[in-house]
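Chemist: This is a predicted model, with the sequence first.
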Amino acid sequence: MDRNAKVAVTLGDPAGVGPEVIVKALATMPEQERRDFVIVGNTEALERANRAAATGLSFAPADTAGAGKIAVDEVELGAPLPEIGKVSPVAGDASVRYISRAVDLATSGDADVIVTAPINKEAMNLAGHHYDGHTGLLAHLTGSKSSFMLLASERLNTIHVSTHISLKGAIERARTERVLATIEAGHNHFMRLGKKARIAVAGLNPHCGENGLFGTEDTEFLAPAVELARAKGIDVVGPISADTVFARAYNGAFDLVIAQYHDQGHIPIKLIAFDTAVNVSLGLPIDRVSVDHGTAFDIAGTGKANHVNMLSAIAYARLMARSPRRQAA
């Protein structure tokens, strides 16, 4: 299935390191394997990255790419190629249109899975696209009510109740319905991959509120979500104090931790798997995996960008492509 799965890779912000990590990752693959990829973006940006990274690749339009050529589904910029390493509304608009085109390929069946390079939220918003990032944009493009961010690594996996909102907003969002939906999304994903996950729900307050001394949300909203999930046959426990649950999961007690907000889940993952963790969108009618790093404007165009995370994202995307979708989005 690896060889047959069609992977659409979006360029990300063309002024960032996305084009570079893409060409470096593809350059590590045998020529025959590269035929399973189509890059959604601009050939000019890829050529610029190709020169900076000295990878020696060749590109051609997706409908004519032959042996030795990387297929490119060209999305016209409508403006000169943005300067490398600079926040630009042209680049922000382009990154959104790359993603939109990739979603079209996935929904039509022309791609089995999408892998996304990093975008810049400031550039995207300057271009008039007011989303919190890939997660919100993909939910909008696919008509999904919401989606969930899973950060996956070899020894620790975490899925988030909320991501790119204020801490105050995250507290308000940690309600029974949303926590239960997050548990179910994580459970369904692991079942699809052939494993019944052992899930732990991280507490919201210090020591899960210490019986109301430090807040009541854990007993009022999180605990009922756990009980409802267990009634559905899901292997889940909690809430468990966040200062211990991630260490327990890392050491093998749990396969997945439900994080209540962005930093609660991101900090432990980036501490132990900064270069290899990947971002997976759940709850969508399509499959999408992303690198778990930003546009790195400070090193864009220098040839210094590390492509290990892109290789990890591609590997996880292929794993998902091998696994049939078993649940409705």
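Modeler: Cool, the structure landed. Residues are numbered from 1 along each chain as shown.
Chemist: When you work out contacts or count neighbours from here on, use the C-alpha atoms and nothing else.
Modeler: Will do.
Chemist: what ranges do the helices span in the protein?
Modeler: Taking DSSP state H as the criterion, the chain carries its helices at 18-27, 31-34, 43-53, 89-108, 121-126, 134-142, 167-173, 176-192, 217, 223-231, 242-250, 262-272, 308-322.
Chemist: ok, residue 94 to residue 250 distance?
Modeler: Going from residue 94 to residue 250 by Cα to Cα, to the nearest Å gives 38 Å.
Chemist: follow-up on the earlier one: same list, the helices of the chain, but as a markdown table with mean neighbour count and distance to residue 294 please.
Modeler: Below are these laid out as a markdown table (neighbours: other Cα atoms under 10 Å; distance: least, Cα to Cα, whole Å):
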| stretch | mean neighbour count | distance to residue 294 |
| --- | --- | --- |
| helix 18-27 | 25 | 9 |
| helix 31-34 | 14 | 24 |
| helix 43-53 | 20 | 16 |
| helix 89-108 | 22 | 13 |
| helix 121-126 | 20 | 10 |
| helix 134-142 | 18 | 12 |
| helix 167-173 | 14 | 21 |
| helix 176-192 | 20 | 24 |
| helix 217 | 20 | 32 |
| helix 223-231 | 18 | 33 |
| helix 242-250 | 18 | 24 |
| helix 262-272 | 18 | 13 |
| helix 308-322 | 21 | 11 |
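Chemist: Got another one to weigh against that:
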Amino acid sequence: MVVETDAAGGPALPLAVSVGEPAGIGAEIVARAFERRTDASVPPFYLLADPDFVFSRLARARIAVRVETTTPEEAADCFARALPVVPLTARMGDRPGRPDPADARAVVEAIETAVRHVAEGRASGLVTAPIQKASLYAAGFDHPGHTEFLGALAERHFPGEPAEPVMMLAGPELSTVPVTVHIPLKDVPRALTAERIVTVGRIVARDLARRFGLEAPRLALAGLNPHAGEDGTMGTEDRDVIAPAVAALVAEGIRATGPHPADTLFHARARAGYDVVLAMYHDQALIPVKTIAFDETVNVTLGLPFVRTSPDHGTALDIAGKDVARPDSLIAALRLAGRMAAVS
């Protein structure tokens, strides 16, 4: 699937951007994305953060961007002249490269507020800057990651609407979905069931049609074992779990093929035959897509009743506060969220 991220004719409402880990590069790449709003076709957005932290970090990094505190309703007008910041109630410390669990309350508040604003019709979608999970865990955060937390928030703020989050990494040349995500590799075979694969396949097919405008998305399923198991001689999961799941998806009218040997699934000629790969575990999905287009790939959460995208990189603590982080992936996330919100 070729992901076009041009937001021309995008949503009337601004996007809500959560600031992410204060010790990381979130505020810096947001400011640099704002600077490029015209030449990069960035749709209007506002940043959910502690304004004092934003002022401090941009001054420290010597980023000369005008900042104004505002409301979601005023953000689109403000966007023409200044970076709109909608204040949080919690404070954030400006400690580049040094995460502090004391900031966890503000990080979580930014994400929760963004989802609530979308539910209230004050924002068209959510773009999240990277979080530092270890700091959140130290403060009592009990979700494996962003994706799972957003699923819980969807159930709270969109009652009665289905919410089963599925991670997709969407790039200009390759898009992938990990069927199992944040679990140890040794646990993958046990977690990999035909039912899980079919559920993920249904969500991917539905949302590629609903959010991306693909009438009949083509799903290629990667094998788990070398050579897709060689008919059970190198592991039985491909024959006994993945192949029946592919047959079930096809029986439902979904264009699915596989299991395909993963070592020949990601080269250019193979990519022409599908729109998305369903990979069986985290690194099988993320390594190829990040290798091909690290700076342009976007993390998209499918299966939610709202639009959510994110850069595909982490908090980059080692370069925080130095104004050397590239905003390309965040810009791609903003543009794609704008396009998805306009399609939905």
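Modeler: Now that the structure is in, tell me what you want to look at. Keep in mind that what you see is a predicted model, and the values were worked out from it rather than measured.
Chemist: Give me the TM-score for this pair.
Modeler: The TM-score (TM-score structural alignment, normalised by the length of the first structure) is 0.92; 322 aligned residues with a Cα RMSD of 2.0 Å.
Chemist: Cross-check the contact I'm expecting between residue 159 of the first structure and residue 150.
Modeler: Yes. Applying Cα atoms under 8 Å, one finds residue 159 of the first structure in contact with residue 150, separated by 4.2 Å.
Chemist: Mutual contacts of those two, please.
Modeler: residue 186 (Cα atoms under 8 Å, 6 or more residues apart in numbering).
Chemist: okay if I get the helices of the first structure as a markdown table plus distance to residue 285 of the first structure?
Modeler: What follows is the helices of the first structure, written out as a markdown table (distance: least, Cα to Cα, whole Å):
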| stretch | distance to residue 285 of the first structure |
| --- | --- |
| helix 18-27 | 25 |
| helix 31-34 | 26 |
| helix 43-53 | 29 |
| helix 89-108 | 8 |
| helix 121-126 | 23 |
| helix 134-142 | 7 |
| helix 167-173 | 23 |
| helix 176-192 | 13 |
| helix 217 | 32 |
| helix 223-231 | 22 |
| helix 242-250 | 29 |
| helix 262-272 | 23 |
| helix 308-322 | 13 |
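Chemist: Which stretch among those helices approaches residue 1 of the first structure most closely?
Modeler: Evaluated over the helices of the first structure, closeness to residue 1 of the first structure peaks at helix 308-322, with 5.9 Å, by Cα to Cα.
Chemist: so the closest one aligns onto which residues of the second structure?
Modeler: With TM-score structural alignment applied, helix 308-322 of the first structure matches the range 328-342 in the second structure.
Chemist: Quick one: closest of the helices of the first structure to residue 70 of the first structure.
Modeler: Using Cα to Cα as the measure, helix 31-34 is the one of the helices of the first structure that comes nearest residue 70 of the first structure, at 6.9 Å.
Chemist: Can you tell me what sits against that closest one?
Modeler: Identification of contacts with helix 31-34 of the first structure by Cα under 8 Å, 6+ apart yields 3, 26, 67-68, 70.
Chemist: could you redo the last one with a cut-off of 10 Å?
Modeler: 2-4, 7, 25-28, 67-71 (Cα atoms under 10 Å, 6 or more residues apart in numbering).
Chemist: Just give the number of residues close to whatever residue of the second structure lines up with residue 154 of the first structure.
Modeler: When the second structure is aligned by TM-score structural alignment, residue 154 of the first structure is paired with residue 172. The tally of other residues near residue 172 of the second structure (other Cα atoms under 10 Å) stands at 17.
Chemist: Quick check: the gap between residue 172 of the second structure and residue 333 of the second structure.
Modeler: With distances taken as Cα to Cα, residue 172 of the second structure is found 12 Å from residue 333 of the second structure.
Chemist: likewise residue 308 of the second structure?
Modeler: Shown here: residue 308 of the second structure relative to residue 333 of the second structure, a distance of 9 Å by Cα to Cα.
Chemist: and for those two, which residues touch both?
Modeler: Shared contacts of residue 308 of the second structure and residue 333 (Cα under 10 Å, 6+ apart): 126-128, 299-300.
Chemist: Next, give me the two most distant ones among those.
Modeler: Longest span within these, Cα to Cα: 126 and 299, 11.8 Å.
Chemist: Compare those two (neighbour count), which wins?
Modeler: Using other Cα under 10 Å, the more surrounded residue of residue 126 of the second structure and residue 299 is residue 126, with 29 against 26.
Chemist: How about the contacts made by that one?
Modeler: With contact taken as Cα under 10 Å, 6+ apart, residue 126 of the second structure is in contact with 14-18, 45, 111, 113-118, 306-310, 333-334, 337-338, 341.
Chemist: What's it aligned with over in the first structure?
Modeler: Aligned against the first structure by TM-score structural alignment, residue 126 of the second structure finds its counterpart in residue 114.
Chemist: got a list of what residue 40 of the first structure touches?
Modeler: Applying Cα under 10 Å, 6+ apart to residue 40 of the first structure gives the contacts 8-12, 62, 71-75, 95, 97-102, 105, 114, 116.
Chemist: From the centre of the second structure, give me the residue that's furthest out.
Modeler: residue 233 (36.6 Å; Cα atoms, centre = their mean).
Chemist: Mind telling me what it corresponds to in the first structure?
Modeler: In the first structure, the residue paired with residue 233 of the second structure according to TM-score structural alignment is residue 213.
Chemist: again with residue 222 of the second structure
Modeler: Counting by TM-score structural alignment, residue 222 of the second structure lines up with residue 202 in the first structure.
Chemist: Look up how far residue 2 of the first structure lies from its match.
Modeler: Distance, residue 202 of the first structure to residue 2 of the first structure, using Cα to Cα: 35 Å.
Chemist: Looking only at neighbour counts, state which of the two leads.
Modeler: residue 202 (28 against 15).
Chemist: list the contacts for residue 333 of the second structure?
Modeler: Taking Cα under 10 Å, 6+ apart as the test, what residue 333 of the second structure contacts is 5, 42, 126-129, 170, 296-300, 308-312, 327, 339.
Chemist: And residue 218 of the second structure, by the same measure?
Modeler: 1, 204-205, 208, 254-257, 273-277.
Chemist: cutoff 7 Å now
Modeler: Contact analysis of residue 218 of the second structure by Cα atoms under 7 Å, 6 or more residues apart in numbering lists 255-256, 274-276.
Chemist: From residue 238 of the second structure, how far off is the nearest residue to residue 241 of the second structure once chain neighbours are set aside?
Modeler: Closest residue to residue 241 of the second structure apart from its sequence neighbours, by Cα to Cα, 6 or more residues apart in numbering: residue 194 at 5.1 Å. Counting by Cα to Cα, the separation of residue 194 of the second structure from residue 238 of the second structure is 10 Å.
Chemist: what do you get for residue 192 of the second structure?
Modeler: 10 Å.
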